[in-house]
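Chemist: sequence below, structure please.
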Amino acid sequence: MKRRFIMLLISIFGFTSAIGAETKGLTQKEQEVVRISAFTASGDLENLKISLNDGLDAGLTVNEIKEILVHTYAYCGFPRSLNGIGVFMNVLSEREEKGIKDEVGRDITPIPSDRNSIEFGTEVQTKLAGAPVQGGMYDFAPAVDEFLKGHLFGDLFGRDVIDFKTREIVTIAALGNMTGVNPQLAAHFNLGMNAGLTKEQINGIIDVFDKKIGKNQGKNAREIFDSVLKSR
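Modeler: Next up is the predicted model:
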């Protein structure tokens, strides 16, 4: 009887801990989003292939992963995004040959033909930044401001296969595995929290870096995030 009672307590506390890990940190799917984005950005195609398989096994749909790989191009460029898409195509072919049927998932909702990308993107950017984004850089190079508002926040963020929060996980993970982009990483820690990422979830992203990507990247991201939290 005593042994049964002890086992019951273990099961209750174990279940509670599992729920806490799921809600406060990252889900398994979100952890795989971090790895896929980070390895795409660094061009580590060998580890990308592993993370793509793990992502599918964790429940990410084919269209979600395609959207993740497309989104990364805004930060690491077309060459690495295209390389990532090529690896993903091979992964899907190999899995199909093994008889694995992956869920395709839904496609994007058609974007309204009358949507003005710059106006929509300005609204999205302002919402994520918490205030209208302006400054000397955008006065000096107004084309950059137009492309950021119209294409990045208007066209890319306007695609609804993955939500804003997931797009910020993708962005933080990509920037976190690149060098020389700490100002942008800091900015997206802020944007990520404005999009709904909790402090625990961002720490979860950094934990994935520590355990799966690289200690140096994890250390750098943690230092940047600590400075962002102090400034907020």
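Chemist: when you work out contacts or count neighbours from here on, use the C-alpha atoms and nothing else.
Modeler: OK.
Chemist: which ones are touching the residue most central in space within the chain?
Modeler: Among the residues of the chain, the one closest to the centroid is residue 170, at 1.9 Å (Cα atoms, centre = their mean). Applying Cα atoms under 8 Å, 6 or more residues apart in numbering to residue 170 gives the contacts 33-34, 37-38, 68, 71-72.
Chemist: Throw those residues into CSV and include distance to residue 217, neighbour count and secondary structure, thanks.
Modeler: CSV is the format used below for the contacts of residue 170 (distance: Cα to Cα, whole Å; neighbours: other Cα atoms under 10 Å; DSSP: H, G, I helix; E, B strand; the rest coil):
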residue, distance to residue 217, neighbour count, secondary structure
33, 16, 27, helix
34, 13, 30, helix
37, 14, 31, helix
38, 10, 29, helix
68, 20, 26, helix
71, 21, 25, helix
72, 18, 26, helix
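Chemist: would you do the same for the sequence below? I want to compare the two.
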Amino acid sequence: MRTAGGAVRTAAVAVAGLVLLAGCGGAGSRDEGGKDDGAAKGERPGGPPRGAPVTARPENVPGNVPGIGTALRSRIPADSRQVVAVYGKGPDSADSTVVLYEKSAKGWDQQGSWAAHNGRRGWTVDHHEDDKRSPVGVFTLTDAGGVLANPGTRLPYTHSSAFTPPSYWPKNTRNDFDYVIAINYNRVKGISPLDPTRPEGRSKGGGIWLHMDHGSGTSGCVSVSKAGMRSLLRALDPARHPVVVMGDKARLASA
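Modeler: Have a look, this model is predicted:
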């Protein structure tokens, strides 16, 4: 339950939070990606010699989250039962796909899939403020909010007009933060997504969210349709310890 003091604090940091959202929204909405031809970039050509036994790669073994390699898979907490996988088209591309998986006795079952966008310059394993790239990694999902009322999520939800983007942003971004889910990259989890605290320092960026899509790349967030955001918000359950696993396809598979 949020206290009156917490509500006042949220209102007080709202403007500062939006100003410091280095990862979200946009001083510009033009997609600056598209500098490569997709996830094949960096992959080794060819395959096994003819006649050689075909062995499933670890990231494609039944029971594993599809397309996620050993290193990143090992970072998914043992108690996580929900994974939001963000498969970037390529390291320098702003196009991606978001897939929700839930763990059952047989493995990870796909619950939904949506076209999405990520940072307009693609992905990075060393994210910094204003690099216009989304951070690669595994991050927990604990907090949500937006301009619109709670659509039925079990995540703690901050309903506030303070999520409204600044008036000087492009018109097509005006609804970006109608729904948001904070990605726990360089933030304090368990508080409103509006809070501007950056535990690793401001230079490492922050304000990396799942939010509504405006049709092109972001400054570092991951964006999906309104229907997609509503579905994710209604599905995510703190009791299932949801996480997001995100990056370009080649890096997700090899990391």
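Chemist: now the TM-score, please.
Modeler: TM-score for the superposed pair, counting by TM-score structural alignment, normalised by the length of structure 1: 0.27. Supporting figures: 111 aligned residues with a Cα RMSD of 6.1 Å.
Chemist: now the contacts of residue 170 of structure 1 as CSV including distance to residue 83 of structure 1?
Modeler: Conversion of these to CSV gives the following (distance: Cα to Cα, whole Å):
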residue, distance to residue 83 of structure 1
33, 17
34, 17
37, 12
38, 13
68, 13
71, 13
72, 11
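Chemist: which of the residues you listed sits closest to residue 206 of structure 1?
Modeler: Here the nearest of those to residue 206 of structure 1, counting by Cα to Cα, is residue 34; it sits at 9.2 Å.
Chemist: mind listing what that closest one touches?
Modeler: For residue 34 of structure 1, the set of contacting residues under the criterion of Cα under 8 Å, 6+ apart consists of 169-170, 173-174, 205, 208.
Chemist: work out the gap between whichever helix or strand residue 81 of structure 1 is part of and the centre of the chain.
Modeler: Under DSSP states H and E, the secondary-structure element containing residue 81 of structure 1 is helix 78-97. Averaging C-alpha coordinates over helix 78-97 of structure 1 and over its chain gives two centres that are 18 Å apart (Cα atoms, centre = their mean, to the nearest Å).
Chemist: now that we have the contacts of residue 34 of structure 1, which one has the most neighbours?
Modeler: Highest neighbour count within those: residue 173, with 31 neighbours (other Cα atoms under 10 Å).
Chemist: pretty sure that residue contacts residue 204?
Modeler: No. Checked against Cα atoms under 8 Å, the pair residue 173 of structure 1 and residue 204 is beyond contact range at 11.0 Å.
Chemist: buried residues, the helix holding residue 81 of structure 1. List them.
Modeler: 80-85, 87-88, 91-92 (16 or more other Cα atoms under 10 Å).
Chemist: give me the buried positions along the following helix or strand past it.
Modeler: Following the chain from helix 78-97 of structure 1 toward its C-terminal end, the next helix or strand by DSSP H and E is helix 117-129. By neighbour count, and taking 16+ other Cα under 10 Å as the criterion, the buried residues in helix 117-129 of structure 1 are 117-118, 120-125, 128-129.
Chemist: and helix 117-129 of structure 1, how far from the chain's centre?
Modeler: 19 Å.
Chemist: if I pick residue 30 of structure 1, what's in contact with it?
Modeler: Shown here is residue 30 of structure 1, whose contacts under the criterion Cα under 8 Å, 6+ apart are 166, 169.
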